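Asker: 3D model of this:
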Amino acid sequence: MDKPNARRVNKVAMPTMGGLAIFLAFNLTNFFLLKSQYPQKQMWLLFLAELVVIFTGVVDDLIELKPAQKMLGIFLAALVVYFAAGVRMTTLTLPFVGTVNLGLLSFPVTILWILAITNAVNLIDGLDGLATGVSIIALFTSALTGYFFLNVTNVYISIMIFNLIAALAGFLPYNFNPAKIYLGDTGSLFIGFMMAIFSLSGLKNATFITLIIPVVIMGVPITDTVYAILRRKLNNRPISQADKHHLHHRLIQMGLSHRQTVLVIYGIALIFSLIAFLYPFSSLLGSFLLTLATLVGLEIFVELIGLVGDDRQPLLNLIKRLALGFKSDKNKKNTSNKK
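Answerer: Modelled structure (predicted):
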């Protein structure tokens, strides 16, 4: 049971570990649909890695592991994926540089990617239906962009993604506000782990475009995680220390209801997905400008809602100074013309 406390938003104890149902539905469907297509050895090794993640989540839901202990479990699962299943990023093609063989860097880059995405999804699981809905949007976009634009030719990857979407869609009515059951860390860690694995299937030989698209698709959890780290560093707090200043907390503190907050964040996830669809049709310059515009717009939004802190608005303050300077110059010019 997930009991209320100072950091949680639920008012009553709530059944948790709903992620077990998602895990079972996803894997039963995979084995039924893909038993003749998916490489059997890789399927079983991936299943083994999933079991490590599920075990970590169940233990965390029961006795609440320390962040380092939780990440150790994900790290062990990532090792299985990297060394046994062979899911890894090996090369990177950069503009003006060409193809770079990652070599020994393949290991830390792949492991860090899995840890980062898994933890990011885990962090946004703070409201009824939030992580479930955002994950559905991100996974649907990943399936479409991967199949049509990123040359992920293995059809079984798309099938697996849609199997997970179906499992999440079946769970969402019971998880949406007012929830009857929570994902628990069992669910959020599993979903994040699978999203990381799926995205790596399109990043084996990464280019600038194939690298940026999954990052944009998972913009909501990545943004929340990056700014949580920045916020805690600026406030001289441990990075692993939980707080009530995540994206969903800030929106609720601004006056939105629980359900409104979730729907707003769904909308933000959809915007990120639409931006991701623009990259395959953009030139190198267009991709650069699109990325720049996305980052500027994101920073303005973050400062407006005070995700880092109400008094930390460097970009907004710069815009205000430039606007005041422009207005002052215009007034001086008008005064000079009158004379």
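Asker: Going by C-alpha atoms from here, please, whenever you check contacts or count neighbours.
Answerer: Noted.
Asker: Tell me where the protein has strands.
Answerer: 91-94, 98-101, 205-207 (DSSP state E).
Asker: Deepest-packed of those, please.
Answerer: strand 205-207 (a mean of 20; mean count of other CA atoms under 10 Å).
Asker: To compare with the earlier structure, here is another sequence to fold:
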Amino acid sequence: MRAAEGREAQAPPRDARLAAGLLTLALLAACGLSDWLVANSMLTLPLLVAGLVSAGVTAWGVPRLRQLKLGQVIREEGPQAHHSKAGTPTMGGLLVVPVGVIVGGLVSPADPRLLAVATVTLAFMAVGAVDDWRSLTRRTNTGLTPRGKLLLQAGAALLFLIGAASGGWLGGASPGDVVLPLGWILPLGLLIWPLGLFVFLAESNATNLTDGLDGLAAGCGAVVFTGMGLQLMLRGHEGDPALAAFCTAMAGCWLGFLAHNRNPARLFMGDTGSLAMGAALSAVALLSNSLWPLLVMGGVFLAESLSVIVQVWVFKATKGADGVGRRVLRMAPLHHHLELGGLPEIQVVNRFWITSLLLVLLGLVLLP
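Answerer: Take a look at the predicted model:
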């Protein structure tokens, strides 16, 4: 616990605080512009309310989590500089994910799609909480077995897909079709089911892999949720105000969390938060036929996931008799490669945030 207390006693670096403030202002400005220019747009209020409530709840929750001794266990093979983070309270997702879900659901409580998105988000949060809890009680960086974790995620995703299909929501207005740019449509039919399952597993684990530096996943998640909300209002004449507002509520909860998660972090989201983040993005994308925008806007999550896949594949493919293979990166995921290359943690985070902002702009330009 001494390391965590020492980290908390330090004043947050000015550039980390400034970067988080500028990111918040940028997302608020984007939502405000949408509300001003687009009919039926109501993005700013959910963002503000969820952000303020989340910041307050996390401020209240940090000392409680510390009293419960829910301190992060740092994996031995990770960067040595991260060992000072050991003992920092984790499972912060328990504090903020319900805030985003509740605020987003209250925007349009009669819309059953929001209940479906909220349910699968909370289900993935529960899976992450079990994983985090087992890690903490065992004092290791591993909780559930990879197979057990995937099975629980797949089960929650399948229940969502069944509910969405029975409600006629899967794929938005054209069930089974995936809308692409330039007016192209990919008619998948029943193949939308395995694709939907893959999206849930891939996206939730990609956000999980991204959660490795102070403020990285929270900031990128806030940007992508805002981008998804914006594109939902810009597609078509009526847009989709309910799902769009849900997205900005989730963005707000992560911005509020960022007030305590920016460098030096006083709180980590854990798998509790990162799995829920990916599940919410997947659910919204599948219900609104926004898989293409999510792929583009969530490019940072995709790059982080691919960096791990490539690293593992090359290592196994080139492994010699001594059991050692070649490495493409100094360490996977990608953010650790850049960090070990000499780039300070705060700069890695800021560059990934900026990349996410640029990818959101690209996604808006390439709207189906």
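Asker: Once they're superposed, tell me the TM-score.
Answerer: The TM-score (TM-score structural alignment, normalised by the length of the first structure) is 0.72; 268 aligned residues with a CA RMSD of 2.6 Å.
Asker: give me the number of residues near the aligned partner of L358 of the second structure in the first structure?
Answerer: In the first structure, the residue paired with L358 of the second structure is I271, using TM-score structural alignment. A total of 15 residues lie near I271 of the first structure under the criterion other CA atoms under 10 Å.
Asker: just L247 of the first structure next, same as before
Answerer: L247 of the first structure: 25 surrounding residues under other CA under 10 Å.
Asker: For L127 of the first structure, see how far away it is.
Answerer: Going from L247 of the first structure to L127 of the first structure by CA to CA, to the nearest Å gives 11 Å.
Asker: Also L278 of the first structure?
Answerer: 30 Å.
Asker: Next: L322 of the first structure.
Answerer: Distance from L322 of the first structure to L127 of the first structure, counting by CA to CA: 39 Å.
Asker: More neighbours: which of those two?
Answerer: L127 (23 against 12).
Asker: What is the equivalent residue in the second structure for the more buried one?
Answerer: So L127 of the first structure corresponds to L213, using TM-score structural alignment.
Asker: Identify the residues contacting its match.
Answerer: 335, 345, 349 (CA atoms under 8 Å, 6 or more residues apart in numbering).
Asker: Would you mind measuring from it to G219 of the second structure?
Answerer: Distance from L213 of the second structure to G219 of the second structure, by CA to CA: 11 Å.
Asker: And for L334 of the second structure?
Answerer: Applying CA to CA to L334 of the second structure and G219 of the second structure gives a distance of 16 Å.
Asker: How about F124 of the second structure?
Answerer: For F124 of the second structure relative to G219 of the second structure (CA to CA), the value is 20 Å.
Asker: Verify the stated contact: V308 of the second structure with A332.
Answerer: Yes: with contact defined as CA atoms under 8 Å, V308 of the second structure reaches A332; the gap is 5.3 Å.
Asker: which one of these two has more residues nearby?
Answerer: A332 (22 against 18).
Asker: Show me what that one lines up with in the first structure.
Answerer: Checking TM-score structural alignment: A332 of the second structure goes with H245.
Asker: which residue ends up closest to the midpoint of the second structure in space?
Answerer: With distances taken as CA atoms, centre = their mean, M277 lies nearest the centre of the second structure, 3.8 Å away.
Asker: List the contacts of that residue.
Answerer: 121, 204, 207, 221.
Asker: how about the helices in the stretch 51-200 of the first structure?
Answerer: 67-79, 106-124, 130-148, 155-175, 184-200 (DSSP state H, counting those that start in this stretch).
Asker: Which one, of these, ends up nearest to L315 of the first structure?
Answerer: helix 106-124 (24.9 Å; CA to CA).
Asker: Just give me the mean distance for the closest one relative to the second structure.
Answerer: Superposing on the second structure and averaging over aligned pairs (mean CA distance after the TM-score superposition for the first structure), helix 106-124 of the first structure comes out at 0.9 Å.
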